[in-house]
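Novice: okay, sequence plus prediction incoming.
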Amino acid sequence: MAHATRLEHCGPGIHLRALVEISNHCVRACHYCGLRGPNRRLPRFRLTIQEVLSATERAATAGFGTVVLQAGEDPSWTREEISELVRRIKDRFGLAVTLSLGERPREDLEEWKRAGANRYLLRFETSNPELYRRLHPARAGAADRIARLGWLRDLDYEVGTGF
């Protein structure tokens, strides 16, 4: 039954997305997340631009249609570096680009869209404001996350929230 429903609504094709973890550094301390900054047991890494491009090349060669660049909220990855990555991926490999880089300033999101990013994944674990505050210490709150999702929509990203 599930197979028939998928065929009816989605057709027989599939779209492959390659996930490239570009960093596991994070400035946040979300209580549910293994990448949380205070987690001292996690060996940290941050890929170079060339390492990201090499992984993306392997994904393109293997037939993936999208590359997802994912990290914790890592300010070491600058607006300019992400823009360069997006442009190079689009130019060299022609892949769709999804970014999952946490809460970033609107100016970053605008520049990445201009560079060619297609989608943005910004997890939204709960709409309950009190639970959100408990899970995400030192954040402005659920209303701020909702506002950022609105920015993404206004910038014409395809938006994913994890629900």
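Specialist: Thanks, I have the structure now. Numbering: from 1, shown residues only.
Novice: CA atoms for contacts and neighbours, from now on please.
Specialist: OK.
Novice: show me where this structure has helices.
Specialist: Under the criterion DSSP state H, the chain contains helices at 2-10, 49-61, 79-93, 106-115, 129-135, 142-154.
Novice: do you know which of those helices lies nearest residue 21?
Specialist: Closest of these to residue 21 is helix 49-61, at 8.5 Å (criterion: Cα to Cα).
Novice: on that earlier part again, could the helices of the chain go into a markdown table alongside mean neighbour count?
Specialist: Listed next are the helices of the chain as a markdown table, based on neighbours: other Cα atoms under 10 Å:
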| stretch | mean neighbour count |
| --- | --- |
| helix 2-10 | 10 |
| helix 49-61 | 16 |
| helix 79-93 | 17 |
| helix 106-115 | 17 |
| helix 129-135 | 15 |
| helix 142-154 | 16 |
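Novice: make a markdown table out of those and add distance to residue 100.
Specialist: Converted to a markdown table, the helices of the chain look like this (distance: least, Cα to Cα, whole Å):
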| stretch | distance to residue 100 |
| --- | --- |
| helix 2-10 | 25 |
| helix 49-61 | 14 |
| helix 79-93 | 11 |
| helix 106-115 | 11 |
| helix 129-135 | 19 |
| helix 142-154 | 12 |
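Novice: ok, which of these comes nearest residue 19?
Specialist: So among those, helix 49-61 is nearest, using Cα to Cα, at 9.0 Å.
Novice: about what we covered before: quick one, which of the helices of the chain gets closest to residue 160.
Specialist: Closest among the helices of the chain, once you apply Cα to Cα, is helix 142-154, at 9.0 Å.
Novice: got another, please set it beside the one above:
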Amino acid sequence: MKISTKGRYGLRAFIDLACYGAEEPVSISSISARQEISERYLEQLMAKLKKAGLVKSIRGAGGGYRLAKDAAEVSVGDVLRALEGDLEPATCAALHSEDSCEIQGSCITKYVWKKVNESMAQTVDSIMINTLVEMNKEIKKEGQKDE
């Protein structure tokens, strides 16, 4: 499976928001500067994340974005699905409908695709955003020690 720019940048932006948005809303411009993603593109990504109920926007002076749920309740899979839609790396008609595959009864590869899809889903659903926030803090601490 190939994750698009939407998924890669959106996940980075979401993790940034989780890292910096604990105390106050985070502006698009600050995420843009830290992540080197254009503000226009970030606005599109945040709209998708907002529609999925993962972020909320705060209007007015000092406004910006915040997580709509605690980072411990949101998985990488949740974020990627909000941005990318279906995450199945291999599509197989036999896995989704009994009638839509002409060779479904004799095709053994459907079991391969089922396992690949299940493995991918299990992996992205098991990585929680708060874990990545903690990893980010550790990486930054180590980087400061090296300086």
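Specialist: Great, that's in hand. Given the structure is predicted, the values throughout are model-derived calculations rather than measurements.
Novice: next, the TM-score between them, please.
Specialist: Once superposed, the chains reach a TM-score of 0.27 (TM-score structural alignment, normalised by the length of structure 2), with 69 aligned residues with a Cα RMSD of 5.2 Å.
Novice: how about the strands in structure 2?
Specialist: Secondary structure of structure 2 (DSSP state E): strands at 55-58, 64-67.
Novice: helices and strands around the last one, which ones?
Specialist: This points to strand 64-67 of structure 2. Under the contact criterion of 3 or more Cα pairs under 8 Å, 6 or more residues apart in numbering; DSSP states H and E, strand 64-67 of structure 2 touches helix 5-20, strand 55-58.
Novice: counting by contacts, list what the first one packs against.
Specialist: Contact partners of helix 5-20 of structure 2 among helices and strands, from 3+ Cα pairs under 8 Å, 6+ apart: helix 28-35, helix 39-51, strand 64-67, helix 76-84, helix 129-146.
Novice: contacts for that helix, please.
Specialist: Applying Cα atoms under 8 Å, 6 or more residues apart in numbering, the external contacts of helix 5-20 of structure 2 come out as 26, 31, 35, 37, 42, 45-46, 65-67, 71, 76, 79-80, 83-84, 129-130, 132-133.
Novice: tilt between that helix and helix 28-35?
Specialist: 100 degrees (axes from the mean of the first three to the mean of the last three Cα atoms, to 10 degrees).
Novice: helix 5-20 of structure 2: which residues count as buried?
Specialist: For helix 5-20 of structure 2, a neighbour-count test (16 or more other Cα atoms under 10 Å) marks 6-7, 9-20 as buried.
Novice: now it and helix 76-84, what's the angle there?
Specialist: Interaxial angle of helix 5-20 of structure 2 relative to helix 76-84 (the same axes, to 10 degrees): 130 degrees.
Novice: helix 5-20 of structure 2 vs helix 39-51, what angle?
Specialist: With the same axes, to 10 degrees applied, the angle from helix 5-20 of structure 2 to helix 39-51 works out at 80 degrees.
Novice: helix 5-20 of structure 2 vs helix 129-146, what angle?
Specialist: Counting by the same axes, to 10 degrees, helix 5-20 of structure 2 lies at 70 degrees to helix 129-146.
Novice: quick one on the thing from earlier: would TSV of the strands of structure 2 with mean neighbour count and distance to residue 145 of structure 2 be doable?
Specialist: Formatted as TSV, the entries for the strands of structure 2 read as follows, by neighbours: other Cα atoms under 10 Å; distance: least, Cα to Cα, whole Å:
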stretch	mean neighbour count	distance to residue 145 of structure 2
strand 55-58	18	33
strand 64-67	22	30
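Novice: including distance to residue 125 of structure 2, could these go into CSV?
Specialist: As requested, the strands of structure 2 are exported to CSV (distance: least, Cα to Cα, whole Å):
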stretch, distance to residue 125 of structure 2
strand 55-58, 18
strand 64-67, 18
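Novice: so which of those strands is nearest residue 94 of structure 2?
Specialist: When these are compared by Cα to Cα, strand 55-58 sits nearest residue 94 of structure 2, at 35.4 Å.
Novice: for that closest one, name the packing helices and strands.
Specialist: Judged by 3+ Cα pairs under 8 Å, 6+ apart, the packing partners of strand 55-58 of structure 2 are helix 39-51, strand 64-67.
Novice: of all the helices and strands packed on strand 64-67 of structure 2, which one is nearest residue 115 of structure 2?
Specialist: Closest approach to residue 115 of structure 2 among these (Cα to Cα): helix 5-20, 22.5 Å.
Novice: ok, back up a step: with respect to burial, which of the helices and strands packed on strand 55-58 of structure 2 scores highest?
Specialist: Compared across these, strand 64-67 shows the largest average neighbour count, a mean of 22 (mean count of other Cα atoms under 10 Å).
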